[in-house]
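Asker: predicted model follows, preceded by the sequence.
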Amino acid sequence: MKERLAEAGPNGETGLSLPFVVYGTMADPRWLDPTLEPNERQAGTSFIGIPSQVNNSPIALARFSSLRSWLSQWSIDETNASTVKFGSQVTVPALVVTAGADNAVPTTHADLIENTLSGEVSRHHLVGANHYLRNQPEQLAKAATTVLDWLQNRGLHASCN
């Protein structure tokens, strides 16, 4: 991809970031087999729908991309959005919230974040919560309260009362 970005376009243009379509972005065995990185999620689902349907629809995660945006966000080697690469530089307090029935982010990702950050890390787990807390107003209230309490306890947010 980096080589293609460096090439001139048909009229000599430079810096072109050509768009492309990506298929199968929800082709993750974890969405079908709940014994892989188990949690409370329902087998055969993902945070945006049934994986086999989402893999062949226009609404999938990262379905449309460009050379530059793919390298920036999704490339393991090129992205700057990497806790593994940069987590040790985070020295401020952090709150990691996990959802018990998360059907998008495996618990091991939260473990990696927690173990990589250099500052104080607090962790909160929402039992039974899905990724976006969709149709879970009680879980949403718990998540909001958790974040507000965490901020207030550190003097980072004034009380709303």
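Answerer: That came through fine.

Asker: use CA for all of it now, contacts and neighbours both
Answerer: Will do.

Asker: would you mind measuring from Ala99 to Val121?
Answerer: Ala99 sits 17 Å away from Val121, going by C-alpha to C-alpha, to the nearest Å.

Asker: those two: who's more crowded?
Answerer: Ala99 (26 against 16; other C-alpha atoms under 10 Å).

Asker: was I right to think the more buried one contacts Leu140?
Answerer: No: counting by C-alpha atoms under 8 Å, Ala99 does not reach Leu140; the two are 10.7 Å apart.

Asker: now Ala94. Nearest residue, chain neighbours left out?
Answerer: Counting by C-alpha to C-alpha, 6 or more residues apart in numbering, Val121 is the residue found nearest to Ala94 once chain neighbours are left out, at 4.9 Å.

Asker: one more: Val96?
Answerer: Using C-alpha to C-alpha, 6+ apart and skipping the chain neighbours, the partner closest in space to Val96 is Arg123 (4.8 Å).

Asker: show me what contacts the one you found?
Answerer: 95-98, 114 (C-alpha atoms under 8 Å, 6 or more residues apart in numbering).

Asker: try Leu112
Answerer: The contact partners of Leu112, taken as C-alpha under 8 Å, 6+ apart, are 83-84.

Asker: now name the helix or strand holding it.
Answerer: Take DSSP states H and E as the rule and Leu112 turns out to sit in helix 107-116.

Asker: ok, and here's another one to check against it:
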Amino acid sequence: LAVGEPQETMFRVLDEITSQLPTDKPRYLMGVGKPDDILGAVERGVDMFDCVHPTRAGRHGHAYTRMGVINLKNARHKDDPRPLDELSPNHNCRRFSRAYLHHLVRTEEILGAMVLSQINLAYYQELVRGCRAAIEAGGLADFAAQTRAQWSQGDLPLL
């Protein structure tokens, strides 16, 4: 599982197998790395994940935020002084301008990959922390719907 099959197939298999796994033991899904895959797997009872995706995405100029994935290679960010996400609890999301991150990515400065990897890992931690809190409060379905609604709004409009 999680070796390149479509998300729909992965979720169908998870629907079949998670009901057969013990509920008093952690459920681990290896290699699942996109936020929507993680959210869907949590909805199906999976507890733990590991994947290189957040750092690989960072090395390729992609940043994960509450608005979805932002491709900082795109020219639209070249002169954009705004932060990635001014409401993020992550300092680096608020600290660096999109223009500066675009510059780092385009010039292949190692700092760009490092900062974007950190931003992505922090976002993933925030996502899973939100899942945990929602499960404890009995509101995972609402949390998942709100999170997906934010992703579907997309990035900020052009300046």
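Answerer: Noted; the coordinates are in hand. Keep in mind that what you see is a predicted model, and the values were worked out from it rather than measured.

Asker: TM value for the aligned chains?
Answerer: Scored against TM-score structural alignment, normalised by the length of structure 2, the superposed chains reach a TM-score of 0.27; 75 aligned residues with a C-alpha RMSD of 5.0 Å.

Asker: if we can go back for a sec, can you tell me which of the contacts of Arg123 of structure 1 has the most neighbours?
Answerer: Highest neighbour count within the contacts of Arg123 of structure 1: Thr98, with 22 neighbours (other C-alpha under 10 Å).

Asker: quick one: which helix or strand includes that one?
Answerer: strand 94-99.

Asker: isn't Leu116 of structure 2 up against Arg59?
Answerer: Yes: taking contacts as C-alpha under 8 Å, Leu116 of structure 2 lies within contact range of Arg59: 7.2 Å.

Asker: between these two, which has more neighbouring residues?
Answerer: Neighbour count, other C-alpha under 10 Å: between Leu116 of structure 2 and Arg59, Leu116 has more, with 27 against 20.

Asker: thinking again about what came up before, do you know how far the residue nearest to Val96 of structure 1 is from Leu151 of structure 1?
Answerer: Using C-alpha to C-alpha, Arg123 of structure 1 is found at 13 Å from Leu151 of structure 1.

Asker: now swap in Lys142 of structure 1 and tell me
Answerer: For Lys142 of structure 1, the distance to Leu151 of structure 1 - C-alpha to C-alpha - is 14 Å.

Asker: please say which of these two ends up with more neighbours.
Answerer: Using other C-alpha under 10 Å, the more surrounded residue of Lys142 of structure 1 and Leu151 is Leu151, with 17 against 13.

Asker: following element in sequence after the helix ranked longest in structure 2, please.
Answerer: For structure 2, the helix with the greatest residue count under DSSP state H is helix 110-137. The helix or strand immediately downstream of helix 110-137 of structure 2 is helix 140-153, counting by DSSP H and E.

Asker: elements contacting that next one?
Answerer: Packing partners of helix 140-153 of structure 2 (3 or more C-alpha pairs under 8 Å, 6 or more residues apart in numbering; DSSP states H and E): helix 35-43, strand 68-71, helix 110-137.

Asker: buried ones in that helix?
Answerer: In terms of neighbour count (16 or more other C-alpha atoms under 10 Å), helix 140-153 of structure 2 has its buried residues at 140, 143-144, 147-148, 151.

Asker: before we move on, back to that, and the longest helix of structure 2 with helix 35-43, angle?
Answerer: Put simply, helix 110-137 of structure 2 runs at 30 degrees to helix 35-43, going by axes from the mean of the first three to the mean of the last three C-alpha atoms, to 10 degrees.

Asker: quick one, helix 110-137 of structure 2 and helix 140-153 angle?
Answerer: Put simply, helix 110-137 of structure 2 runs at 150 degrees to helix 140-153, going by the same axes, to 10 degrees.
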